[in-house]
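Participant: next input, structure requested:
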Amino acid sequence: MSQGEAERIATAFSKIETFVFDLDNTLYPATSDLWPKIDDRITLFMIRLFGLDSLSLRALQKHYYKRYGTTLRGLMTEHGVDAEAYLRYVHDVDRSSLKPDHTLAAAIAALPGRKLILTNGSREHAVETARALGVDHLFEDIFDIVAADFVAKPEAEAYERFFSKHAIDPRRAALFEDIARNLEVPHRRGTTTVLVKPLSDVSTAREHWEIADGLEPHVDFVTSDLAAFLESVTAS
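Facilitator: Just a heads-up that it's a prediction; the model follows:
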């Protein structure tokens, strides 16, 4: 890291009181097999619901995901799907491939402020996943899709509910996210935004429209190593 970048991080994070983390493909790397497992369960849920072939339903699944922020929101809005049943089903996955990340845990623990998880998934999924990573004890709370009344990121209402519930000044908060569009609204509110993206030569199970180069105006910082970036924050 250059001296200039270190100074930029020091300046930006000197005001930060609350550190907010997305869960999937952010706290654990996008190279993990966990999100593809969940993605497959979403498709299976839709096969059971509609009885169509998987190819047709994958297209519908991604349409809802892009339009509503989550497939669930689309299914609730257009088909009246029971949210609790959906969340139980799609998050019923094997997390044994996730191992405790001691470096990440130490980096999060060293942050001088509040730490929260903001996810479009369920609280149970976030708890189980954070526990597998060995970081569950480091977070004050988890704000999930249920707490957001099923309004998903990137909708402004989801962030407003989050900021309000936890009495967060967005201008003194930092948000770590793997999807660039989920940083737009917080950035407008003054939040310091960090895009967590995989290395350019690494294959991941992401949609093409989700892949950002980090040059977007609502992205303040970019990292491919979350733990190392957090260490640079506390080193400054």
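Participant: drop to CA atoms for contacts and neighbour counts, all remaining ones
Facilitator: Will do.
Participant: P29 reaches S203, doesn't it?
Facilitator: No: counting by Cα atoms under 8 Å, P29 stays clear of S203, with 11.4 Å between them.
Participant: more neighbours: which of the two?
Facilitator: Using other Cα atoms under 10 Å as the criterion, P29 and S203 rank with P29 on top: 21 against 10.
Participant: what's the distance between that one and D101?
Facilitator: Using Cα to Cα, to the nearest Å, one obtains 11 Å as the distance from P29 to D101.
Participant: again with V196
Facilitator: For V196 relative to D101 (Cα to Cα), the value is 16 Å.
Participant: those two: which is more packed in?
Facilitator: The neighbour comparison of V196 against D101 (other Cα under 10 Å) goes to V196, with 26 against 16.
Participant: test my guess that the more buried one contacts L226.
Facilitator: Yes: the pair V196 / L226 is scored as a contact, 6.8 Å apart, by Cα under 8 Å.
Participant: one more, so I can put them side by side:
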Amino acid sequence: MTDSLENAAHTPIRHPQFDHVDTWIFDLDNTLYPAQCNLFAQIDERMGSFIANELDVDRVEARRIQKKFYVEHGTTLAGLMSEHGMAPGPFLDYVHDIDLAVVDPSEALDAALARLPGKRFIFTNGSHKHAENVAGKLGVLDRFDGIIDIAACNFVPKPHPGAFTHFLGHSRADAGRAAMFEDIARNLEVPHQLGMRTVWIQTHEDWATEKAHHGKDGEHVHHVTDDLVGFLDTL
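Facilitator: So this is what the prediction gives:
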């Protein structure tokens, strides 16, 4: 790991490693908004409900299936599609039908994004509509040049290399001039291999740490912060 910022709100550290960057790529959930608002916990709960209802299993078994699919396929949806032939639309509509009241607009995030030179993209394993809703609630939707969602990636999710191939095709970004911000450490392995600068948004919430921290000590994690706005302000 080439750098670590446990608390970017402390004395700013300028990062020459980002001087070449002209494409800024942000995951959505638990990255653009703070994990402590527990928005993704709602999505996680609804994924379990969907599996229980569709596969006619109890919630314990639904949770086991959900975790199994995440580990083996990258996302729960990918597992449902691969092993049960499930259409993605109903799943995405159901799990993203959540209460956004827990997400507050962030003028600080808006200002930090506005200062970044070049283009900015949201790259998410969720739906385009969900990304629009959340970014709109944050007050930052207009700061982005595009949203590359799971449908745009032909339902190939991060961390699979194919997802990043789709992203680069849609965004026309030069991976060697890009930076990727992501709360799930293993999702930074391919960006590192492609030559991107990588920033892991560290999540301290107990419900999220099991999957988010996997692979956190690998060389693919270049920078670490638990404060996205504070980190962007150092750039």
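Participant: superposing both, give me the TM-score.
Facilitator: With the length set by TM-score structural alignment, normalised by the length of structure 2, the two chains reach a TM-score of 0.92; 226 aligned residues with a Cα RMSD of 1.6 Å.
Participant: circling back: so what sits against both of V196 and L226 of structure 1?
Facilitator: The contact sets of V196 of structure 1 and L226 overlap at T26 (Cα atoms under 8 Å, 6 or more residues apart in numbering).
Participant: mean shift of the helix ranked longest in structure 2 relative to structure 1?
Facilitator: Determined from DSSP state H, the single longest helix within structure 2 is helix 39-55. Mean deviation of helix 39-55 of structure 2 relative to structure 1 after superposition (mean Cα distance after the TM-score superposition for structure 1): 0.7 Å.
Participant: in that helix, which residues are buried?
Facilitator: L39, F40, I43, D44, R46, M47, G48, S49, F50, I51, A52 (16 or more other Cα atoms under 10 Å).
Participant: the residues you listed: which two are farthest apart?
Facilitator: Largest separation among the buried residues of helix 39-55 of structure 2 by Cα to Cα: L39 and A52, giving 20.8 Å.
Participant: list the contacts of the residue most central in space within structure 2.
Facilitator: Centroid-nearest residue in structure 2, with Cα atoms, centre = their mean: D27, separated by 2.9 Å. Neighbouring residues of D27 of structure 2 by Cα under 8 Å, 6+ apart: I122, F123, T124, M180, F181, E182, D183.
Participant: list the residues that contact the fifth one.
Facilitator: Remark: with contacts taken as Cα under 8 Å, 6+ apart, F181 of structure 2 is in contact with W24, I25, F26, D27, T31, T198, V199, W200, I201.
Participant: CSV please, covering those residues and showing distance to A101 of structure 2.
Facilitator: Converted to CSV, those look like this (distance: Cα to Cα, whole Å):
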residue, distance to A101 of structure 2
W24, 27
I25, 25
F26, 22
D27, 20
T31, 17
T198, 30
V199, 27
W200, 26
I201, 22
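Participant: what helices or strands is the very next helix or strand once past the longest helix of structure 2 leaning on?
Facilitator: For helix 39-55 of structure 2, the succeeding helix or strand toward the C-terminus, using DSSP states H and E, is helix 59-73. Counting by 3 or more Cα pairs under 8 Å, 6 or more residues apart in numbering; DSSP states H and E, the packing neighbours recorded for helix 59-73 of structure 2 are helix 39-55, helix 76-84.
Participant: ok, which of those comes nearest V134 of structure 2?
Facilitator: Of the helices and strands packed on helix 59-73 of structure 2, nearest to V134 of structure 2 by Cα to Cα is helix 39-55, at 9.8 Å.
Participant: where does the closest one end up in structure 1?
Facilitator: Under TM-score structural alignment, helix 39-55 of structure 2 corresponds to residues 34-50 of structure 1.
Participant: hmm, who's touching that stretch?
Facilitator: Outside of stretch 34-50 of structure 1, the residues within contact range by Cα under 8 Å, 6+ apart are 24-25, 53-54, 57-58, 61, 86, 89-95, 97-98, 205.
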